[in-house]
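S.K.: what follows is a protein structure lacking sequence information:
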């Protein structure tokens, strides 16, 4: 079942008009959420990122778009798909409705749809990584700015980068900004480990303001065993690192096994996953 503006509709009957601005112009935002046994992981962070993104895109936020309202709609949809007692991946899509060209009509109103699918794991596993191979994606670059950090429907680099990865036998690619700094993977934020230093690109470099990125930084900020840095990463540093890992809300942490001829371990990533799962069990 699909939730379109509060109405539960079968997947076969769920349709979006060709006049929808999200379809026509990418005038839309989305959040990908993990729901386990009726608990939406990190929902407050997802909600406030969504509200901030809507303001940046100058969407008129409906008065009823409270955190409680959207949580209720998400769980209603999860329940309608018989996944309230299981693990689910949820995509909450927000668009500006229909009407207008680049300039929306005055009558254009914000709408939403919610799509749910099954997830196999309730918590975050230590994923296999030895054969997880990445390389740089250098056909196009991300320009740093407020728009680059949004989780919007404008994902051309991620789409063609994923095609490039498949064509070249890669599991993922690392994205560069226009300053030639490495900012993220195609589907998540990037962390680099060298000795006791854990480094991730700053938001100013153009990476996504990731919810899992925020969780990991919070977990590590008072840990005396590590030095945490939000600083630019050059391609040269990738070859010198001990570990590289990718983070997002669905997977948690995906360690990278190989970049070109350099191979990595996943010692610290595995430790962080354990810390993350402990936190989730306590909340």
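M.R.: Alright, I've got the coordinates. Quantities reported herein were computed from a predicted structural model and do not represent experimental measurements.
S.K.: switch to C-alpha atoms for all contacts and neighbour counts from now on
M.R.: Will do.
S.K.: number of nearby residues for residue 79?
M.R.: 16 (other C-alpha atoms under 10 Å).
S.K.: buried stuff in the one helix or strand it maps to?
M.R.: In the assignment (DSSP states H and E), residue 79 maps to helix 67-80. Buried residues in helix 67-80, counted by 16 or more other C-alpha atoms under 10 Å: 70-71, 73-80.
S.K.: second structure follows, compare the two:
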């Protein structure tokens, strides 16, 4: 079942118009959440990021879009898909209603919610080979628009094709200043000695929920120094560790970039702490 504007319909009946603005112009934002045993993890952070994204996109936020309403919509979908006792990934997409060309004739919005089962309830450390490369064909623009999750993901799509064609697990994206911004599917962290770096939102990095949780965790570990600062591609081959974060996998250690191979000591330590927060959140 799929939630289409508040109605639960079968997958074959979840139809959007070809004039849908999310399809036609990328006029859409989305949020991916992780649900464990019927509870949405880090729901408050997800909700406020979604509302912020809608405001940045100048969408009309319905009065009904309270945290309780959207949470109930997600839980109802989970139950109707028989996922109440299973880990699940849920995507909530919000789009402006059709009309106009580049300029919308309406600011009213529609939404869809889809859910699918996940394999594991909590995050596991994947220590399989995970090689990455820079994707340099196109760049992420620095600024606030790049920090929100819209469905205009052309750079990510092209980067994933490049990775697939060349045998890489992922690619790292650059902004117009040639700074490393993020991976194709998450934020990036770099470890060198006792310093942990991650690109700032102002560089064009996605304002990730897992990123936010890890920033809080790292700040509470006295032996590590946290820096939100631009990362040069030259730093990648000097780092001790490199890892990618998102709400679905938690932390994905990178094992190799070009001739440089990385450990996963800090990744494992942070993942265990992230799991604790996920259980509580």
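M.R.: Structure's in. What do you need? Note that the structure is predicted; figures quoted are calculated from it, not measured.
S.K.: related to what we said a few turns ago, closest to residue 218 of the first structure out of the buried residues of helix 67-80 of the first structure?
M.R.: residue 71 (23.5 Å; C-alpha to C-alpha).
S.K.: can you tell me how far that closest one sits from residue 49 of the first structure?
M.R.: Note on residue 71 of the first structure: its distance to residue 49 of the first structure, by C-alpha to C-alpha, to the nearest Å, is 14 Å.
S.K.: any chance you could map the strands in the stretch 151-281 of the second structure?
M.R.: Taking DSSP state E, counting those that start in this stretch as the test, the strands found in the stretch 151-281 of the second structure are 170-175, 180-183, 187-192, 195-198, 225-228, 241-246, 250-253, 256-257, 260-261.
S.K.: in the first structure, point out the residues matching the last one.
M.R.: Counterpart in the first structure of strand 260-261 of the second structure, with TM-score structural alignment as the criterion, is residues 262-263.
S.K.: how far off centre is the matching stretch?
M.R.: Chain-centre distance of stretch 262-263 of the first structure: 26 Å, with C-alpha atoms, centre = their mean, to the nearest Å.
S.K.: contacting residues around that stretch?
M.R.: With C-alpha atoms under 8 Å, 6 or more residues apart in numbering as the contact definition, stretch 262-263 of the first structure has outside contacts at 239, 257.
S.K.: check the mean deviation of that stretch from the second structure.
M.R.: In this overlay with the second structure, the average offset of stretch 262-263 of the first structure from its partner residues is 0.3 Å by mean C-alpha distance after the TM-score superposition for the first structure.
S.K.: element containing residue 3 of the second structure?
M.R.: Going by DSSP H and E, residue 3 of the second structure is in strand 2-4.
S.K.: longest helix anywhere in the second structure?
M.R.: helix 265-280 (DSSP state H).
S.K.: counting contacts, what elements does it pack onto?
M.R.: Applying 3 or more C-alpha pairs under 8 Å, 6 or more residues apart in numbering; DSSP states H and E, one finds that helix 265-280 of the second structure makes contact with helix 209-219, strand 241-246, strand 250-253.
S.K.: what angle do it and helix 209-219 make?
M.R.: 110 degrees (axes from the mean of the first three to the mean of the last three C-alpha atoms, to 10 degrees).
S.K.: show me what residue 124 of the second structure aligns to in the first structure.
M.R.: Checking TM-score structural alignment: residue 124 of the second structure goes with residue 125.
S.K.: leaving out the residues flanking it, which one is nearest to its match?
M.R.: Leaving aside its chain neighbours, residue 125 of the first structure sits nearest to residue 273 (7.3 Å; criterion: C-alpha to C-alpha, 6 or more residues apart in numbering).
S.K.: quick check: that neighbour vs residue 246 of the first structure, distance?
M.R.: Applying C-alpha to C-alpha to residue 273 of the first structure and residue 246 of the first structure gives a distance of 12 Å.
S.K.: what touches both of the two?
M.R.: Contact criterion C-alpha under 8 Å, 6+ apart; residues shared by residue 273 of the first structure and residue 246: residue 253.
S.K.: compare the two (neighbour count), which wins?
M.R.: More crowded of residue 273 of the first structure and residue 246, by other C-alpha under 10 Å: residue 246, with 24 against 20.
S.K.: mind listing what the more buried one touches?
M.R.: So residue 246 of the first structure contacts 184-185, 188-191, 253-256 (C-alpha under 8 Å, 6+ apart).
S.K.: residue in the second structure matching the residue nearest to residue 125 of the first structure?
M.R.: Checking with TM-score structural alignment, residue 273 of the first structure has residue 271 as its match.
S.K.: isn't its match right up against residue 252?
M.R.: No. Counting by C-alpha atoms under 8 Å, residue 252 is not a contact partner of residue 271 of the second structure; they are 9.2 Å apart.
S.K.: any residues in contact with both of the two?
M.R.: residue 125.
S.K.: on that earlier part again, list the buried residues for the longest helix of the second structure?
M.R.: 266-268, 270-272, 274-275, 278.
S.K.: what's the mean distance for that helix versus the first structure?
M.R.: With mean C-alpha distance after the TM-score superposition for the first structure, helix 265-280 of the second structure averages 1.2 Å from its match.
S.K.: before we move on, back to that, how about residues contacting the helix or strand that comes right after the helix holding residue 79 of the first structure?
M.R.: Towards the C-terminus, the helix or strand next in line after helix 67-80 of the first structure, according to DSSP H and E, is strand 87-95. The contact list for strand 87-95 of the first structure (C-alpha under 8 Å, 6+ apart) reads 20-22, 27-37, 74, 78, 110-122, 250.
S.K.: since that was my last question, I'll sign off now.
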